[in-house]
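>>> Sequence and predicted structure, then a few things I'm wondering about:
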Amino acid sequence: MGLKSFIIPAVDIKDGKAVRLYKGDPNAVTVYGDNPVDVAKMWEEKGAKHLHVVDLDGAFEGKPKNYKIVQQIVEAVPIPVEFGGGLRSFDAVKTMFEIGVDRVVIGSLAYQNRREFVKIVEHFSGKVIVGIDAKDGRVAIKGWLEKTEFSPLEFAKQFDDMDIWGFLYTDVNRDGAMVGPNIEGTKILAQNLSHPVIASGGVGTVEDVKKLYQLKKYGVYGVVVGKALYEGKIKLEQLED
């Protein structure tokens, strides 16, 4: 797997548009496309092997709001789509699988309702990614608005013996800022967990991607990239598969 396959383009949906937030701030929005479906198709055409779709409205409101757009994305691209944003119940997760997403990312529910989370994992074994959103060294939930007492590793360890797919680690303070990913934080998680880790947040250059790619041997599966792709700092079509 080359750098192109290692990169997972992000398609974040807010108010029906493809956007990026700056450091998780719902008021710091940049719109990159009026039609998220077209954006998803563009990344697939440029060589993406996998897409990361987030319902930002859902993340902030606590339940997915953009079902139809996500379904249209799934139907429009032949590559796997992982989805996150507002998945706080078994029924919400079930609906997303019914419309064709490949994997789901769950963060807040894993912290708030262990019983419901376990039910989801048991029913959709190997299809759940635990979202670890870190802010100032602590896991944040509810659209990054509320910090918990757990470090990312402490939080992740609670789920590492379950039949999940793996973990998505986002450093929220770096997200959308293109200041470089949290290499050390990603490495610590990957070295100490038995499941794969996807990195996210802060990637601004191909060099950033290469640094994370070197962590593959520890269990880093890939990296979600948003702003650097949208701003043309990283050109997916120019990378090797």
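On my side now, so go ahead.
>>> rest of the way, CA atoms for contacts and neighbours
OK.
>>> Mind giving me the packing neighbours of the helix or strand hosting residue 37?
Applying DSSP states H and E as the criterion places residue 37 in helix 36-45. Helix 36-45 is packed against strand 7-14, strand 17-22, helix 67-76, with contacts defined by 3 or more Cα pairs under 8 Å, 6 or more residues apart in numbering; DSSP states H and E.
>>> Quick one: end-to-end distance for stretch 40-55.
Using Cα to Cα, to the nearest Å, the span of stretch 40-55 from its first residue to its last is 14 Å.
>>> could you point out which element follows the helix holding residue 37?
Under the assignment DSSP H and E, the closest C-terminal helix or strand after helix 36-45 is strand 51-55.
>>> Quick one: the strands in the chain, in order.
For the chain, applying DSSP state E gives strands covering 7-14, 17-22, 25-33, 51-55, 81-84, 103-106, 128-135, 138-141, 146-147, 166-171, 197-200, 220-225.
>>> Check it against this one:
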Amino acid sequence: MIIYPTIELWHGHCVSLTRGRLDEPVIWHVDPLAKARDFAAAGASWMQVTDFDAVATASGTEGPEGDNAALIEEIIRTAGIPVQVAGGIRSLARARHWLEAGAGRVVIGTAAVLDPAMVLEAAKYHPDQIVLAVDVYQGRVMSAGWKEASAFAPLDFLAHFEAAPLAAVLITDIDADVGDSDATLGLVSGLAGSTRQPVIASGMVRTLDDLSRLKYVGNVAGAVVGRALFNRTLELEEALALAAEPTEPQAEFR
């Protein structure tokens, strides 16, 4: 399992959001560039950077300081590990911009709801570099920074992209911010079992115990971890060590 330590950016600061609410960010007073290098030094093989300013811009609620493109490009150049870029990528041109800037992968969510053909085209021309984001709230796929509910159930949404050469599917249970971790594990498990695409779980790993349980969900190839690394409920070195351990055989019950 791959651990994706994550930096979420808002006006140049590392932040965490509750259910995506940009009006109530928790600001972490750390240098994003230094934090990215710390992830690499700890042994991470990948990291993710999410640009919340770009999400706001793409949704028509642009903040006063624009996006974090220059900062993210500097992270890509200096982190020392591949970077998966997320946030506000709504067009093929924008996806290509980040891949040409050196991003290892790009994450596309809202555009997959609004223009699925574009995502299929992106995956065709950039195989294994496009990650499909599936953000779920109350049984529906969400878009526009978790603000708008689509008509799609997660299983139907995933099925539409089943044949695409995606790098992975990034599944986020929006309820996980305040909800039941067992229910979140059940959601991820059910969706992971329904697709051939590798699954990355997001928003459900807060402790080593959470990671331990996630390791035994079939077809889960990775976990995005952000807030837990900043509030120190999880140490990256311990998470990486646990993720690298082989899973033990599970007894079959008849």
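Sure thing, it's come through. A quick note: this is a predicted structure, and the numbers were derived from the prediction, not measured.
>>> Drop the TM-score for these two in here.
For these two chains in superposition, a TM-score of 0.91 is obtained (TM-score structural alignment, normalised by the length of the first structure); 234 aligned residues with a Cα RMSD of 1.8 Å.
>>> For the strands of the first structure, give me a markdown table that also has distance to residue 75 of the first structure and mean neighbour count.
Output for those, formatted as a markdown table (distance: least, Cα to Cα, whole Å; neighbours: other Cα atoms under 10 Å):
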| stretch | distance to residue 75 of the first structure | mean neighbour count |
| --- | --- | --- |
| strand 7-14 | 15 | 26 |
| strand 17-22 | 17 | 22 |
| strand 25-33 | 19 | 14 |
| strand 51-55 | 13 | 25 |
| strand 81-84 | 10 | 24 |
| strand 103-106 | 15 | 24 |
| strand 128-135 | 21 | 26 |
| strand 138-141 | 30 | 25 |
| strand 146-147 | 34 | 14 |
| strand 166-171 | 24 | 26 |
| strand 197-200 | 24 | 27 |
| strand 220-225 | 21 | 25 |
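>>> can those strands go into a markdown table with extra columns for distance to residue 208 of the first structure?
Written out in a markdown table, the entries for the strands of the first structure read as follows (distance: least, Cα to Cα, whole Å):
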| stretch | distance to residue 208 of the first structure |
| --- | --- |
| strand 7-14 | 11 |
| strand 17-22 | 18 |
| strand 25-33 | 22 |
| strand 51-55 | 19 |
| strand 81-84 | 22 |
| strand 103-106 | 23 |
| strand 128-135 | 19 |
| strand 138-141 | 23 |
| strand 146-147 | 27 |
| strand 166-171 | 14 |
| strand 197-200 | 11 |
| strand 220-225 | 10 |
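>>> Out of the ones you listed, which is closest to residue 119 of the first structure?
Taking Cα to Cα as the measure, the strands of the first structure were each checked against residue 119 of the first structure, and strand 128-135 came out nearest at 11.3 Å.
>>> what's the matching range in the second structure for that closest one?
Using TM-score structural alignment, strand 128-135 of the first structure corresponds to residues 130-137 of the second structure.
>>> mean shift between that stretch and the first structure?
The superposed stretch 130-137 of the second structure is, by mean Cα distance after the TM-score superposition for the first structure, a mean 0.6 Å from where its aligned residues fall in the first structure.
>>> what does that stretch rub up against?
With Cα atoms under 8 Å, 6 or more residues apart in numbering as the test, stretch 130-137 of the second structure has contacts from 105-109, 112, 122-123, 141-143, 146, 149, 154, 166-175.
>>> which ones are touching the equivalent of residue 4 of the second structure over in the first structure?
With TM-score structural alignment as the criterion, residue 4 of the second structure lines up with residue 8 in the first structure. Going by Cα under 8 Å, 6+ apart, residue 8 of the first structure touches 48, 49, 50, 51, 52, 222, 223, 224, 225.
>>> which residue lines up with residue 169 of the first structure in the second structure?
Structural correspondence for residue 169 of the first structure with respect to the second structure (TM-score structural alignment): residue 171.
>>> need the contact list for its match.
With Cα under 8 Å, 6+ apart as the criterion, the residues that contact residue 171 of the second structure are 133, 134, 135, 136, 188, 199, 200, 201, 202.
>>> can you do 7 Å?
Applying Cα atoms under 7 Å, 6 or more residues apart in numbering, we find residue 171 of the second structure in contact with 133, 134, 135, 188, 200, 201, 202.
>>> Pick the one among the residues you listed closest to residue 17 of the second structure.
Using Cα to Cα, residue 202 comes nearest to residue 17 of the second structure of these, at 13.3 Å.
>>> between the strands of the first structure, which gets nearest to residue 236 of the first structure?
When those are ranked by proximity to residue 236 of the first structure, the top entry is strand 7-14, at 8.2 Å, counting by Cα to Cα.
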